[in-house]
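Engineer: sequence and predicted model, in that order:
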Amino acid sequence: MNAYLSSEEVVQLRDAALEAGFADPSVRPLLFDGIMLKYRGTLPLVAAPGRQVHSDLNEMNRVERLIDGSVPLEIWLRNAVVQTTEAGPLAAFQRALDDVARAAGGEPDIMTDMPAGEIKEEIIHRDDTVPFEFLRGGDLAGRAVARVKVPPYQAGTPLQPNGFPHSGTGWLIAPTLLVTNHHVVNARSRNGAQRPQAEPADLQLQVQHSRSRFDYDADEVETDESTATGLVAWDEELDYAILRLTTEPSRPVLRVSTQPLTVAKGEYVAVNIVQHPGGQPKRVALRNNLVYEANDRDVHYFTDTRGGSSGSPVCTDDWKVVALHRGTRRVEDVNFQGRSTAFVNVGTQLSTIMRHLEEHSGEVHAEIQAAQAS
């Protein structure tokens, strides 16, 4: 078998690995994750870390495939892509991965029966595919999301004549705890730049008369609505509210991130949002909805949402919630997909909400922690 890569290409990979910090011995197990242990044990060990990387690449480059059908160099390169954020090394690893994967699959670079200059396939910029399990995870996450309707009350009675329920989105963070935005349960329209605040007693009445509809995936399907006993925690500034449902909906809760989402300049981070825009059946915004920036409190992202999407979970590709969607912010000099945009969407970091709960609503925080750990 001929080697997958030339000796010059192996040297280029070694240099990229050194630039990415892969000479650190603690990183080596991450790069070999998924490669047969028996084969890994046959690789020579070298005292100098940089030479160890070069030795590993040379050895794997000479192995067509293992007895289980896997290609060790291809697996190593896939792991290298995952572990790399620097643009230069990432491009080198992705280019080598494309070449090795194509060669391992027996595919020619140029098809003779195709037009000149056309190749069978190619990765555009970076590999944006995800495991098929991503779809199953999204289906499971969607079961925890509900359309929320909240009727406005004033002075203990339904607000008239504009007493139509306000729509939003909520999701289970614990078996009987539903989280959404404070402005959703506040159920008041904006007045210029200000949103009137419901009195505390009216706020509780609004929550108690709210209806949360799970499995609202299509208009043709009737599903039950859940009621709530009251509001157990909230904050106007962070714009979150947690409702206690009357009965447990008996469905999985969404997992939340305890660490803030961080995004380095030029880093590619996609987020996914399950929502009920306009109070309509459930919709999902997937993966090309990239994060623009993030700080300790907020995450800004390019995602299609509408009124009624407030309170939606903002999830990474493992369907862990990193932010609570709350609205849109006007921006200047921002481009997305080659066009300027005047708006980016904004959500509150879940880690910030959890920290606020720990400081101000200890029992609710403990209940959520227990549910997340189960």
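Structural biologist: Cool, got the structure.

Engineer: going by C-alpha atoms from here, please, whenever you check contacts or count neighbours.
Structural biologist: Will do.

Engineer: pretty sure G311 sits in a helix.
Structural biologist: No: counting by DSSP: H, G, I helix; E, B strand; the rest coil, G311 is not part of a helix but coil.

Engineer: so what's it closest to, chain neighbours aside?
Structural biologist: T180 (4.1 Å; Cα to Cα, 6 or more residues apart in numbering).

Engineer: the one you found contacts R244, correct?
Structural biologist: No: using Cα atoms under 8 Å, T180 is not in contact with R244, being 11.6 Å away.

Engineer: neighbour count: these two, which is higher?
Structural biologist: The neighbour count for T180 versus R244, taken as other Cα atoms under 10 Å, is higher for T180 (28 against 21).

Engineer: packing partners of whichever strand or helix holds F93?
Structural biologist: F93 is part of helix 87-104, with elements assigned from DSSP states H and E. On a contact count with 3 or more Cα pairs under 8 Å, 6 or more residues apart in numbering; DSSP states H and E, helix 87-104 meets helix 7-19, helix 72-83.

Engineer: report the angle between the shortest one and helix 7-19.
Structural biologist: An angle of 30 degrees separates the directions of helix 72-83 and helix 7-19 when computed by axes from the mean of the first three to the mean of the last three Cα atoms, to 10 degrees.

Engineer: buried stuff in helix 72-83?
Structural biologist: Neighbour-count burial for helix 72-83 flags P72, L73, E74, I75, W76, L77, R78, N79, A80, V81, Q83 (criterion: 16 or more other Cα atoms under 10 Å).

Engineer: included below, for side-by-side comparison, is a second structure:
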Amino acid sequence: MVELTVEERQRLVTVLASIPVLATESGRAEILTLAGLGELVPHMDVTGPPLVAASRIVTHLSTYGRISRDQEALGRLLNLASTLTGREQQDFMAALLLEHRMMVPVSPSRPVSSWRGPDSPGGIEEKIITSNTLRPVHFLEQALTAARSVCHVEVRKGARGWTGTGFLVGDDLLLTNEHVLPSQDLLTGTRFLFNYEDDSAGRPKPVESVSPLDGGYFLADRSLDFTLVQLAGRPAERWGRLILADSPPQVGERVNIIQHPGGQPKQIALQSNFVEYLDDTVIQYVTATLPGSSGSPVLSDDWQVCAVHHAGGDLREPSTGNRYFRNEGFRTCQILKQLPSDLRARLS
């Protein structure tokens, strides 16, 4: 717990309230998340005018206590907030951090004018935060774990053939698009290839081909463009499985797509993948996909599947009828509703 004096608290609240990005509720949540305090945001009241919200935030964090042995929750916020202010405010917050042993202050930044060129835009001196692209390093470990359960789907029918992507959602259950695998009679000519990817040196890894289970589950739904198929040998014991999310990311948040674009070895789209539309049935987002990506998992940042990717291009937004160049997936919550109860139980 941090026990500020009345004067320290008043000045700190005033300084925080003057930071432009903290003028809005969304900006406050963003800064708290950037400070590594995202798990506390749902339990805080960050609404109201800047002075009121800043006071509530300081009260909550100062009474919360330590995030780790060497860091107070309030210290995390002050260390980040100091980078968004002038030198005088930086010195004040650094003094608070040291006086109350909250954590070691960050190194103060140099004034922008010391490196700004004469032709730089006038607004360059102001710090602007648009979207948080910082992630903990273990985010990459989680991505690799999630990627293991994604496979290349190769379908052959006579002289014809096509490819897509699928992923394990149960011990032996795989989800893909209906337009990738529309009928059960195609299973005899279908291969599910796991580990179809390159290693860190760019060399192909050994691929495992898994067969469908004879007489196993097969459910195809054209309206939501999904197929659920049962594979032989419980492949999730080797490759893991993905969890279907109860709730989706919101508009403006990111999604990640693990896929086999163009029938190529496994790839992942991580960066500028923003959700632009959401309703009860579909999610529309901007990201990089190609033919062959159909059936890929659309994953939230906690690596749960919120949708199954099925289309991209000049798409109609359902609520407005307007057309946008986007990608689209059907939400997993709607897919789950279409499954028999015994299958739903196997995915829990």
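Structural biologist: Received it, and whenever you're ready, just let me know what you need. In this text, all values refer to a predicted model and were calculated from it rather than measured experimentally.

Engineer: just put the helices and strands packed on helix 87-104 of structure 1 in CSV and tack on distance to R136 of structure 1.
Structural biologist: Formatted as CSV, those follow (distance: least, Cα to Cα, whole Å):
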stretch, distance to R136 of structure 1
helix 7-19, 34
helix 72-83, 21
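
Engineer: circling back: residues of the helix holding F93 of structure 1 that come out buried?
Structural biologist: Buried-residue list, helix 87-104 of structure 1, by 16+ other Cα under 10 Å: 89-103.

Engineer: helix or strand next in line after that helix, which one?
Structural biologist: helix 133-142.

Engineer: mean distance, that next one to its aligned residues in structure 2?
Structural biologist: Superposed on structure 2, helix 133-142 of structure 1 shows a mean distance of 0.5 Å to its aligned residues (mean Cα distance after the TM-score superposition for structure 1).

Engineer: so which bit of structure 2 is that helix matched to?
Structural biologist: Aligned using TM-score structural alignment, helix 133-142 of structure 1 spans residues 138-147 in structure 2.

Engineer: got the buried residues for the matching stretch?
Structural biologist: So for stretch 138-147 of structure 2, counting by 16+ other Cα under 10 Å, buried means A143, T145, A146, A147.

Engineer: now, which of these sits nearest V255 of structure 2?
Structural biologist: The shortest gap between V255 of structure 2 and any of the buried residues of stretch 138-147 of structure 2 belongs to A143, at 11.9 Å (Cα to Cα).

Engineer: once you drop chain neighbours, what's closest to that closest one?
Structural biologist: Nearest residue to A143 of structure 2, sequence neighbours excluded (Cα to Cα, 6+ apart): W303, at 7.1 Å.

Engineer: need the longest strand for structure 1.
Structural biologist: strand 321-336 (DSSP state E).

Engineer: so which elements touch that strand?
Structural biologist: strand 313-315, strand 339-349, helix 350-360.

Engineer: repeat the analysis, applying 6 Å as the threshold.
Structural biologist: strand 313-315, strand 339-349 (3 or more Cα pairs under 6 Å, 6 or more residues apart in numbering; DSSP states H and E).

Engineer: present those strands as CSV; the columns should include mean neighbour count and distance to Y39 of structure 1.
Structural biologist: Shown next, in CSV, are those (neighbours: other Cα atoms under 10 Å; distance: least, Cα to Cα, whole Å):
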stretch, mean neighbour count, distance to Y39 of structure 1
strand 313-315, 29, 37
strand 339-349, 19, 43
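
Engineer: of all those strands, which lies closest to D217 of structure 1?
Structural biologist: The closest of those to D217 of structure 1 is strand 313-315. By Cα to Cα, the value is 16.3 Å.

Engineer: re the thing from before, what's the distance between the residue nearest to G311 of structure 1 and P49 of structure 1?
Structural biologist: Here T180 of structure 1 is placed at a distance of 50 Å from P49 of structure 1 (Cα to Cα, to the nearest Å).

Engineer: now do P131 of structure 1
Structural biologist: 32 Å.

Engineer: ditto for S167 of structure 1
Structural biologist: 58 Å.

Engineer: more neighbours: the two, which one.
Structural biologist: For S167 of structure 1 versus P49, neighbours defined as other Cα under 10 Å are more numerous around S167 (27 against 16).

Engineer: look at the equivalent of the more buried one over in structure 2 and give its secondary structure.
Structural biologist: In structure 2, the residue matched to S167 of structure 1 (TM-score structural alignment) is T163. Following three-state DSSP, T163 of structure 2 is assigned to strand.

Engineer: now the closest residue to T163 of structure 2 other than its chain neighbours: which helix or strand?
Structural biologist: With Cα to Cα, 6+ apart as the criterion, T163 of structure 2 has its nearest non-adjacent residue at 4.6 Å, and that residue is E154. E154 of structure 2 is part of strand 150-157 when elements are defined by DSSP H and E.

Engineer: show me what that strand is packed up against.
Structural biologist: Counting by 3+ Cα pairs under 6 Å, 6+ apart, strand 150-157 of structure 2 packs on strand 160-168, strand 190-194.

Engineer: which one of those strands lies closest to Q259 of structure 2?
Structural biologist: strand 160-168 (6.1 Å).

Engineer: give me the buried positions along the closest one.
Structural biologist: Neighbour-count burial for strand 160-168 of structure 2, counted by 16+ other Cα under 10 Å, picks out T163, G164, T165, G166, F167, L168.

Engineer: now do stretch 13-21 of structure 1
Structural biologist: Residues of stretch 13-21 of structure 1 classed as buried: L13, R14, D15, A16, A17, L18, A20 (neighbour count, 16+ other Cα under 10 Å).

Engineer: G88 is in contact with the fourth one, correct?
Structural biologist: The one in question is A16 of structure 1. No: applying Cα atoms under 6 Å as the test, A16 of structure 1 and G88 come out as separate, 7.4 Å apart.
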